[in-house]
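A.B. asks: This is the structure alone, sequence omitted:
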């Protein structure tokens, strides 16, 4: 079994589980203070992220018919977690948005709100997985 496949699998599974824990709870999708349409978008957004990661897992674990197909599958599987997390940073540029409901509400890692940590690390792990793939590992 290739190490790269396991690393990329971790990025995809971590994205599914992490976003489910963060979004499918009383602070987000099941928050009674949120308007129903906002809750709808939260649930739909999570479904989109989870579906993309399931696609990444399928690409990683299905048999490839050629080396070129395997290369494209690994590249796509590495990009999908990055695509899921990159909007966190773009959203910060939208007026009126914040990474937490109340400033200081979330735990910090080196002064950074906790939810921005996986938004940075998971794409880095996916990039590492792809680099390992390129080296045949």
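C.D. replies: Structure received. Because the structure is a prediction, the values reported are computed rather than measured.
A.B. asks: CA atoms for contacts and neighbours, from now on please.
C.D. replies: OK.
A.B. asks: Surely residue 73 and residue 58 touch.
C.D. replies: No: the pair residue 73 / residue 58 is not scored as a contact, 9.0 Å apart, by Cα atoms under 8 Å.
A.B. asks: measure the residue nearest to residue 52 when sequence neighbours are not counted to residue 17 for me?
C.D. replies: Distance criterion Cα to Cα, 6 or more residues apart in numbering; nearest residue to residue 52, sequence neighbours excluded, is residue 80 at 6.3 Å. Per Cα to Cα, to the nearest Å, residue 80 is found 15 Å from residue 17.
A.B. asks: do the same with residue 36
C.D. replies: For residue 36, the distance to residue 17 - Cα to Cα - is 24 Å.
A.B. asks: alright, now check it against this:
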């Protein structure tokens, strides 16, 4: 019968390597999912803030029966208010035709911090324009 003394520990190295590979794969899956959810949240918040700002109609125009239009300054204020309440960092501005809202969300990683990736940042955007149809 042949002695296997020269093979001692070789399986342990293989198992260790596979374990590390699986752990890194799980880390990418978990943190990648978290990044996707954060992106979705950033976009949703930006779109909702744009909708909230888009509701800033000029009351006097509506009262006189004129076409509805947006008060640009009030729209920006309302969008910023929505961003503040939601807890997201972002900006809102009127580009001449529509309200543009951009958000930024930063999240810490769960697994990837062990390989030097401590956090990730995602950006979302949303726009709103009032269209009158008579």
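C.D. replies: That came in fine, so what should we check first? The model shown is predicted, which means the values in this text are computed figures rather than measured ones.
A.B. asks: Can you give me the TM-score here?
C.D. replies: Once superposed, chain against chain, the TM-score is 0.33 (TM-score structural alignment, normalised by the length of the second structure); 66 aligned residues with a Cα RMSD of 3.9 Å.
A.B. asks: hmm, back to that, so between residue 73 and residue 58 of the first structure, which is more surrounded?
C.D. replies: More neighbours surround residue 73 than the other of residue 73 of the first structure and residue 58, with 21 against 14 (other Cα atoms under 10 Å).
A.B. asks: How about that one: what's its closest non-neighbour residue?
C.D. replies: residue 59 (5.2 Å).
A.B. asks: the helices in the second structure, which residues?
C.D. replies: 10-54, 59-63, 72-86 (DSSP state H).
A.B. asks: Give me whichever of the ones you listed is most buried.
C.D. replies: Across the helices of the second structure, averaging neighbours per residue (mean count of other Cα atoms under 10 Å) puts helix 72-86 on top, at a mean of 19.
A.B. asks: ok, residues contacting that helix?
C.D. replies: Outside helix 72-86 of the second structure, the residues within contact range by Cα atoms under 8 Å, 6 or more residues apart in numbering are 45-46, 48-56, 89-94, 99, 101.
A.B. asks: that older thread, for the residue nearest to residue 73 of the first structure, give its distance to residue 23 of the first structure.
C.D. replies: For residue 59 of the first structure relative to residue 23 of the first structure (Cα to Cα), the value is 25 Å.
A.B. asks: What of residue 40 of the first structure?
C.D. replies: The gap separating residue 40 of the first structure from residue 23 of the first structure is 12 Å, by Cα to Cα.
A.B. asks: which of these two has more neighbours?
C.D. replies: Between residue 40 of the first structure and residue 23, residue 23 has the larger neighbour count (other Cα under 10 Å), namely 19 against 14.
A.B. asks: surely the more buried one meets residue 45?
C.D. replies: No: the criterion here is Cα under 8 Å, and residue 23 of the first structure misses it with residue 45 at 9.3 Å.
A.B. asks: Can you report how many residues lie near residue 68 of the first structure?
C.D. replies: The number of residues packed near residue 68 of the first structure is 10, by other Cα under 10 Å.
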